[in-house]
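Asks: With the input below, show me the fold.
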Amino acid sequence: MSRLTHEHAAKRALVVMAHPSLNSLTRSVSKAIVNALTVHGIESELADLAAEGFDPVFGPSDRAAFTGNGSPPDDVRAEQQRIDGVGHLVLVYPVYWWSMPALLKGWIDRVFISGWAFDADTEQGLVKKLSWLEVHLIALGGADAATYAKRGYHHAMQAQIDQGIFGYCGAVVTTSELVTTDQADLALIPASAAQAIINSLP
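Replies: Modelled structure (predicted):
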């Protein structure tokens, strides 16, 4: 698989957002991150999954590709190529039922498949194939911070997403922020979230 050199890829980022509203906080945060990364010298692309009409349904062709009995569908391959060309993957999403929206989870289900994100080798065991990728997670929660802390929801999300998805594939999660709307003025959240990512960069 052809991927850009680490030096070149490190200067590029893909910011992925999953929210249908044009006036959402998710969109404002995503745009602020793109702008901040660009100022920081990292060329950034915004992938708006809802606007682009990405199909999150893991269907028969996806199953065939996952099991090595077929090639990934064209839309999946296009997303993999997007990620192949960057050193930073940023996911911005509202928290739905203590996780990410189905649109974003379906994107991961279809794109991060065996043969591209990892391999199960009979001799080597699990082969993690995304060790070159830095992941930045910005989750926007509607409940207050005390609720997430009381029930352990934030830790559960980190176990499921940070470790269970990206750790499994070998990607390094360098930013993992849960932003709750009770923490600050809503108008300040986009800049604050963008700064959290900038602070994690070398």
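Asks: only C-alpha atoms for contact and neighbour calcs from this point on.
Replies: Noted.
Asks: ok, and what's touching stretch 86-103?
Replies: 4, 6, 9-19, 26, 29-30, 49-50, 54-56, 83, 104, 132-142, 153-154, 157 (C-alpha atoms under 8 Å, 6 or more residues apart in numbering).
Asks: Check stretch 190-202 too.
Replies: Applying C-alpha under 8 Å, 6+ apart, the contact partners of stretch 190-202 are 25, 28-30, 32-33, 36-37, 40, 136, 138, 174-175, 177, 179.
Asks: three-state assignment of residue 116?
Replies: coil (DSSP: H, G, I helix; E, B strand; the rest coil).
Asks: Pretty sure it sits against residue 131.
Replies: No. In this structure residue 116 lies outside contact range of residue 131 using C-alpha atoms under 8 Å: 11.9 Å.
Asks: Strands along the chain, start to end?
Replies: 12-17, 43-48, 88-94, 118-121, 125-128, 134-141, 172-180 (DSSP state E).
Asks: So which elements touch the fifth one?
Replies: What it means is strand 125-128. strand 118-121, helix 168-169 (3 or more C-alpha pairs under 8 Å, 6 or more residues apart in numbering; DSSP states H and E).
Asks: Who has more neighbours out of residue 116 and residue 131?
Replies: The residue with more neighbours, out of residue 116 and residue 131, is residue 116; 18 against 13, by other C-alpha atoms under 10 Å.
Asks: Give the full set of residues in contact with the more buried one.
Replies: Residues in contact with residue 116 (C-alpha under 8 Å, 6+ apart) are 80, 129.
Asks: still on that earlier bit, right, and the strands of the chain - which one's nearest residue 61?
Replies: When those are compared by C-alpha to C-alpha, strand 118-121 sits nearest residue 61, at 18.5 Å.
Asks: Run the chain-centre distance for that closest one.
Replies: Counting by C-alpha atoms, centre = their mean, to the nearest Å, strand 118-121 is centred 21 Å from the centre of its parent chain.
Asks: what does it rub up against?
Replies: For strand 118-121, using C-alpha under 8 Å, 6+ apart, the contacting residues are 112, 114, 126, 127, 128, 129, 130, 168, 169.
Asks: again, only using 10 Å
Replies: With C-alpha atoms under 10 Å, 6 or more residues apart in numbering as the test, strand 118-121 has contacts from 112, 113, 114, 125, 126, 127, 128, 129, 130, 168, 169, 170.
Asks: Could you also give me the structure for this second sequence? I'd like to compare it with the first:
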Amino acid sequence: MNHLIVYAHPNPESFNYAILNTTVASLEEQGHHVVVRDLYKLNFNPILSGQDFETFQKGETPADIKAEQEYITNADVVTFIYPIWWTGLPAVLKGYVDRVFAYGYAYAYGEDGTMQRLLSGKKGFMINTHGTPKEVYDEIGMTQSLKQTSDTGIFEFVGIEPVGHLLFGGVPQVDDAARKEMLVEVQQTVKELF
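Replies: The predicted structure follows:
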């Protein structure tokens, strides 16, 4: 299978980076082809501009958006790896979704007003970290809300089938042994899903 991993964390020594490396290694061990788009390393422009809209209205796509869309088109599985900041996506990843999952590429409306999910046939997987203890997010309903806004609001909206979502809480407060257990869970989940 062809896997696209969209990664969004600015610190190359972060736990998210360890998750990325574990995910890539687990997939490659099973013979999958993996492409990583590290949005911070790429200095991806997250701002959906008026010029973008003008270009779209001419029936064209800005080059940087077109390049990312080609990675998605070629992928069987799209995985997002990112930290939860302020109960949402980092700005660079939100901007990636805004610009790349564009109308006419990722979704459209038919003449009768029905929704067309243009990325159907692909699978989606998410891995997140957050500083709040998992039990707190579970108790207040935030865990379910995060899954709904990303799995349903992003992936399902464009036809990508969510097949898994790992959320690791309290990451800055736990010890290395707990983080290693989290990485084992990433490895096992990846092998079970793909």
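Asks: Just give the TM-score of the two.
Replies: Scored against TM-score structural alignment, normalised by the length of structure 2, the superposed chains reach a TM-score of 0.92; 190 aligned residues with a C-alpha RMSD of 1.7 Å.
Asks: who wins for proximity to residue 75 of structure 1 among the strands of structure 1?
Replies: Of all the strands of structure 1, strand 43-48 comes closest under C-alpha to C-alpha, at 13.0 Å.
Asks: Mean distance of that closest one to its aligned residues in structure 2, please.
Replies: Taking mean C-alpha distance after the TM-score superposition for structure 1, the mean distance separating strand 43-48 of structure 1 from the aligned residues in structure 2 is 1.0 Å.
Asks: which residues in structure 2 does that strand align to?
Replies: Under TM-score structural alignment, the match for strand 43-48 of structure 1 in structure 2 covers residues 33-38.
Asks: Please compute how far that stretch lies from its chain's middle.
Replies: When distances are taken as C-alpha atoms, centre = their mean, stretch 33-38 of structure 2 is centred 12 Å away from the chain's centroid.
Asks: Check stretch 58-65 of structure 2 too.
Replies: On C-alpha atoms, centre = their mean, the centre of stretch 58-65 of structure 2 falls 22 Å from the chain's centre.
Asks: And it, end to end?
Replies: 15 Å (C-alpha to C-alpha, to the nearest Å).
Asks: In it, which of the residues would be classed as buried?
Replies: Within stretch 58-65 of structure 2, the residues scored as buried using 16 or more other C-alpha atoms under 10 Å are 61, 65.
Asks: got a list of contacts for it?
Replies: For stretch 58-65 of structure 2, contacts defined as C-alpha under 10 Å, 6+ apart pick out 44-45, 51-56, 66-67, 69, 96, 99-102, 104-105.
Asks: Show me what the top helix by length along structure 1 is packed up against.
Replies: Ranked by number of residues, the top helix in structure 1 under DSSP state H is helix 25-39. Applying 3 or more C-alpha pairs under 10 Å, 6 or more residues apart in numbering; DSSP states H and E, we find helix 25-39 of structure 1 packed against strand 12-17, strand 43-48, strand 88-94, strand 134-141, helix 189-200.
Asks: circling back: list residues touching both of residue 116 and residue 131 of structure 1?
Replies: In terms of C-alpha under 10 Å, 6+ apart, residue 116 of structure 1 and residue 131 are both contacted by the residues residue 169.
Asks: how close does the most centrally placed residue in structure 2 sit to residue 5 of structure 2?
Replies: Most central in structure 2 under C-alpha atoms, centre = their mean is residue 80, positioned 2.1 Å from the mean C-alpha point. Distance, residue 80 of structure 2 to residue 5 of structure 2, using C-alpha to C-alpha: 6 Å.
Asks: Quickly list what's touching both of the two.
Replies: 20, 36, 37, 124, 125, 126.
Asks: Can you give me every residue that contacts the residue nearest to the third one when sequence neighbours are not counted?
Replies: This points to residue 37 of structure 2. Nearest residue to residue 37 of structure 2, sequence neighbours excluded (C-alpha to C-alpha, 6 or more residues apart in numbering): residue 6, at 4.9 Å. Contacts for residue 6 of structure 2 (C-alpha under 10 Å, 6+ apart) come out as 20, 35-39, 68, 71-72, 78-82, 93, 96, 126.
Asks: can you check residue 21 of structure 2 too?
Replies: By C-alpha under 10 Å, 6+ apart, the contact set of residue 21 of structure 2 is 15, 27, 183.
Asks: Neighbours of the first one, how many?
Replies: Burial measure for residue 15 of structure 2: 18 neighbouring residues, criterion other C-alpha under 10 Å.
Asks: Give the aligned equivalent of it in structure 1.
Replies: Per TM-score structural alignment, residue 15 of structure 2 is aligned with residue 25.
Asks: just checking, that match touches residue 180?
Replies: No. Using C-alpha atoms under 10 Å as the test, residue 25 of structure 1 is too far from residue 180 to be in contact (11.3 Å).
Asks: hey, what's in contact with both of those two?
Replies: With C-alpha under 10 Å, 6+ apart, residue 25 of structure 1 and residue 180 have common neighbours 94, 140, 186, 189.
Asks: Now which residue in structure 2 aligns to the third one?
Replies: So the one you mean is residue 186 of structure 1. By TM-score structural alignment, residue 186 of structure 1 lines up with residue 179.
Asks: repeat for the first one
Replies: With TM-score structural alignment defining the correspondence, residue 94 of structure 1 maps onto residue 83 in structure 2.
Asks: hmm, back to that, any idea what sits nearest the match of residue 15 of structure 2, other than its immediate chain neighbours?
Replies: residue 190 (7.7 Å).
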